[in-house]
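Sequence plus predicted model, see below.
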Amino acid sequence: MFASRTMRGVAIVGVIAAIAGAAFYFHETRNRHHLGKSASNHEYTKGVADNLAKVQRSGADELTLPETVIKRMGLTVAPVQTPTHAINLPGFQGVLALDNDRLSRVHARFGGEVVELGHSTDGSDPTLRVGEKVRRGDLLAVIWSTELGQKKSELVDALTKLKAEEQLRDRLKTLFKEGAGAGRSYRDAEKDVQSRLVEIASLDRSLRTWRVTDEDIAEIHAEATRVAKADELVETAMPSAEANDWAKVEVRAPMSGVILEKNVVVGDIVGTDTDLFKIGDLSQLAVWAHVYEEDLPLLESLPHPILWTVSLPSRQGTFPGMLEKVGAVIDPTQHTALVTGRVKNQSELLKIGQSVTVTVQLPPPEHELELPVTAVVEDGRQSVVFVQPASGELHFVRRPVHVVRRFRNTIYVRAAESGLQPGELIVTAGALMLQNAIDQLPDPTASTKTIAGSPTSPSSDSRGPG
């Protein structure tokens, strides 16, 4: 029994010893891991510090780097260039509309009944319909106007009476000269002729005011002559309307274009204020675009005419046009102004109401320099570039620039205010790292500055002017 107890005690002691040994092993392993990691962090920090120590800040805006650091940072330089090509401004959103200067509302010159409609130009349809093309002078409709027929008949009646009154005056004049007639009768006949001439002139002016053509007026005079020659009675001088279409008024297209509206059918009674048709010339459309107010000064400074191109999301290619006017009102909600212009549509692929994107092209700007976006470092306060005074030098100088406009890959700066000259070398890759180096290194010129007679600590100006 004692021996068995002894054996159980030895087994328990062995298990405890094994657990203790394992715990000691894991503890030592963890310690060695932490020591290795700390050593690695220390080496990394030491490497960064060594690289930073190799970079010298030789002035408030100057850095000198070893060649090995330049290669490791991947710095590249390129010469400053002046713009040589046109610049496309960011697109404006707009919509196509009908050009009101190319829209004609067709009215009848006389009220009456529509007795006939024009036919399609290709003969495919007996009557004109919306969407069909017409040429200037094409017949659109025929209206029977009682008013015009009466005016024409009044002129024929007056001309016929004038002929009879002139004949009577001439006979009385002959009798008066022969002493066989009274002078008073001759003078009365002369007055009647003069009164009739005044009446005819008034009727003639009325017809011309109604824009009756010279050919129609000449036909009225010819009809009066025929009546007089036939020696017909004045009461029967009015011609047959069915015979010569005396009261018909033709309505013809005032311009070439497309029928946008048709508001009449045969049998309608129309007035002079009725829009019988609306014809639009779609070879050129109006463009209404909205421009943000911060872009307006640039647009207004451009020389006229201002050319632009119009593109559609649903169709490839662009269409040329011209900006004509900048609106005088700013939308208080969108902070945009309405600009209007035109776009050519000779192929009639563009449709009224379509959404478009309008792009204005600027000529190569004078007194500006073109820089890649990667060359300019901006922190919200100023924009800077790093200049390499000479090719191959390890010295770089930070220089502030005045940005005029920004694009996705290019930035334009004003040459006079930036101090850059075409051909100067600037850093195009790695400029941000140079800016960070200046931020981290103390300014050597800060030790010479004093405030209230005391030297200023370098840490008080650690960021420099950047």
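That came through fine.

going forward, measure contacts between C-alpha atoms and count neighbours the same way
Fine.

can you list contacts of stretch 422-438?
Stretch 422-438 has contacts (Cα atoms under 8 Å, 6 or more residues apart in numbering) with 52, 55, 57, 61, 63, 73-82, 369, 372, 374-377, 385-391, 463-464, 466.

so after the top helix by length along the chain, what's the next helix or strand?
The helix spanning the most residues in the chain, taking DSSP state H as the definition, is helix 2-54. Sequence order places strand 56-59 as the next helix or strand after helix 2-54, per DSSP states H and E.

tell me what that next one is packed against?
strand 62-64 (3 or more Cα pairs under 8 Å, 6 or more residues apart in numbering; DSSP states H and E).

who touches the strand it packs on?
Residues external to strand 62-64 that are found in contact with it (Cα under 8 Å, 6+ apart): 55-58, 394-398, 434, 438.

cool, and stretch 382-398?
Taking Cα under 8 Å, 6+ apart as the criterion, the residues outside stretch 382-398 that touch it are 61-67, 77, 375-378, 399-403, 424-427, 431, 434, 466.

picking that back up, ok, the contacts of strand 62-64 vs Ala201, which is closest?
Within the contacts of strand 62-64, proximity to Ala201 (Cα to Cα) peaks at Arg398, which comes in at 90.3 Å.

got another, please set it beside the one above:
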Amino acid sequence: MSNSMMDVTTKHATSSPPNKVDDKPVESPPQGRSRGVFGRTARLVLSSLGPTLVLIGFAAVFYYGHHHDWRIPKFAALTGPVETSVDDWCEEHAVPESICVECDPTLMPKGPDYGWCADHGVHNCTLDHPDVSQLKEPPSQKELVADLQRAVRAFEIAPRKENNSSCGIYKTRIQFASIEAVQQAGVDVELVERQSIVESIFGNGEIVYDPTRLASLASRVPGSVWSVSKNIGDPVSEGEVLAVIDAVEVGDLKTMLLRSLAEEKLQRQNVARLSQAGKSGAIAGSRILDAEAALAKAHADVLSAEQSLINLGLPVDVDRLRELSEKQVLNELRMLGIPESLRNQINLETATTNLLPILSPMNGIVVQRSVTPGEVVNPSRILFQVADTQQMWLQLSVPLENMDQLEVGQQIRFTPDGSRRVVEGKLDWVSTSVDKETRMVGVRAILANTDGKLRNETFGMGEIILREESDAIVIPTGSSHWEGCCQVVFVRDKNYFDSPDSYKVFHVRSVRLGAINGDVTEVLSGVLPGEVIATAGSDVLKAQLLKNNLGAGCDCVAE
């Protein structure tokens, strides 16, 4: 290129107006630098687009789960057209809303509502209104009358836990969607039945000897033991000799009686002689009077000695002794009180007159002996105890709160510790005081012991029978629930199995409970035999009941 051309070109280039921004010249960026800015911008857009798409995906999943009850769609729904379904689930009662009998009572109309029964303390009382029961056939009138009488007896004997009359929870029904739903919830059922029931008061007790048939024997005067005839466990009869005591005081009394008899005999003869002589006037009347006074004194001495011997348990026939010689009287007094069986062992010539027999006052058994021959004894020491064990006492301690339920004549059953034998008796005494330490009331019963198997100081558990019923209405223990103000059970609807489409409903029923006998509990009112109630798993129904009435309390009235 020529120099002229280069100059023109240069000139033309330099003569063009410069690029301006705000009247300032701007340099055009080079071509390589422009491509770098565009790349960074594209990468920035792509990096921010990823999290945005993730958030949009999460939102879509949440929206689908919320509107499809968080169920995974079936493969056909994902690959083909899906029809839009209406939400048919009752969250409150956990069943499809289209079959919810609580939300739509017209599906299963409720029966008559008789309200509160003041006599039996339940709502919709089945005893007064058996038509409310879930039975295909109502009970007979005879059965209802017997159940009513049984309830009256139970209410008279003891107070029962009361329900709240204002509670309307009995109007509630617990529904399941299907039989399978009931099984999955673990709910089991049992029939309300009839069974014998016993209501009792229990108390710890002890068998002891009947104190009115227990004799503690001692020597009535000091002395030494001459002989012992009986040992522990020996049966004895009334009047039988247990031991013989050699007591000097006894010998003195016998001697006194012997002298008194001799003096009385002498004075009687003297009075007779003087009286005969007085008839002729040879004897002064004063001497006769003195003789009669001496005779009276001798007679009094005889009576005194006789009474002293009787007080020692030595009865003496004074009239008979008056007819005997002094030798015979002495032999008779020496063996006074000694039975014939023992007299054969005694030498009358050498035997002492000090012998005092200890006799059994009753038929029984020697239960204690604390004496041996030769021992010195006195009236303060017990030598023998004799008990009539044909009859024993049972002493029980019962709580003070059961005091009003006790009556003389009630039957008592006693089970000794370590034994399966049950002993029966009758309550015959209730203490008028309360133990100041234990606050228990003492009661007593008489026990027959004809076989002799009961033992003194045997501990065990006593049961005072308040009431026995042979055909009581019972349910399994634990199948009823206290829901806050009422004791309730869940009764299965009588049409539960009528058809596959029948409503799977349990009715809430308030009940009054009676005695508990192990695995069964008596129901005084609220259900009838033949009804079916929830047992195992009934806590599930209680939970649903509390959920349905949450916050309502006892004032809730289910519509």
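In hand now; what should we look at? Please read all numbers here as calculations on a predicted model, not as lab measurements.

Could you quantify their similarity as a TM-score?
Once superposed, chain against chain, the TM-score is 0.67 (TM-score structural alignment, normalised by the length of the first structure); 387 aligned residues with a Cα RMSD of 4.4 Å.

that older thread, hmm, which of the contacts of stretch 422-438 of the first structure are the buried ones?
The neighbour-count test (16 or more other Cα atoms under 10 Å) marks 55, 57, 61, 63, 77-82, 369, 372, 374-377, 385-388, 463-464, 466 as buried among the contacts of stretch 422-438 of the first structure.

Narrow those residues to those in helices?
Counting by DSSP H, those contribute nothing to helices.

which other residues reach the lengthiest strand in the first structure?
Identified as the longest strand of the first structure according to DSSP state E is strand 315-330. When contacts are defined by Cα under 8 Å, 6+ apart, strand 315-330 of the first structure is touched by residues 293, 300, 305-312, 336-345.

change it to 6 Å
Counting by Cα atoms under 6 Å, 6 or more residues apart in numbering, strand 315-330 of the first structure makes contact with 306-311, 336-344, all of which sit outside it.

Show me which pair in the residues you listed is furthest apart.
Greatest spatial distance in the contacts of strand 315-330 of the first structure: Thr336 and Lys344, 24.8 Å, computed using Cα to Cα.

what about the equivalent of Arg413 of the second structure over in the first structure, is that helix, strand or coil?
Using TM-score structural alignment, the partner of Arg413 of the second structure in the first structure is Thr309. Of the three states, Thr309 of the first structure takes strand under DSSP: H, G, I helix; E, B strand; the rest coil.

Now for Thr309 of the first structure, how many residues are close by?
Thr309 of the first structure is surrounded by 22 other residues when neighbours are defined as other Cα atoms under 10 Å.

Please, which helix or strand holds the nearest residue to Gln93 of the first structure once chain neighbours are set aside?
When the adjacent residues along the chain are set aside, Gln93 of the first structure lies closest to Thr357, with 4.8 Å between them (Cα to Cα, 6 or more residues apart in numbering). Secondary structure assignment for Thr357 of the first structure, by DSSP H and E: strand 355-362.

average distance between that strand and the second structure?
By mean Cα distance after the TM-score superposition for the first structure, the fitted strand 355-362 of the first structure averages 2.7 Å away from its aligned residues in the second structure.

How far off centre is that strand?
Taking Cα atoms, centre = their mean, to the nearest Å, one finds the center of strand 355-362 of the first structure at 5 Å from the center of the full chain.

now stretch 173-182 of the second structure
Distance of stretch 173-182 of the second structure from the chain centroid (Cα atoms, centre = their mean) equals 38 Å.

Compute the first-to-last residue distance for that stretch.
Stretch 173-182 of the second structure stretches 14 Å from its first residue to its last (Cα to Cα, to the nearest Å).

and what of stretch 97-108 of the first structure?
Distance between the boundary residues of stretch 97-108 of the first structure (Cα to Cα) amounts to 27 Å.

Since that was my last question, I'll sign off now.
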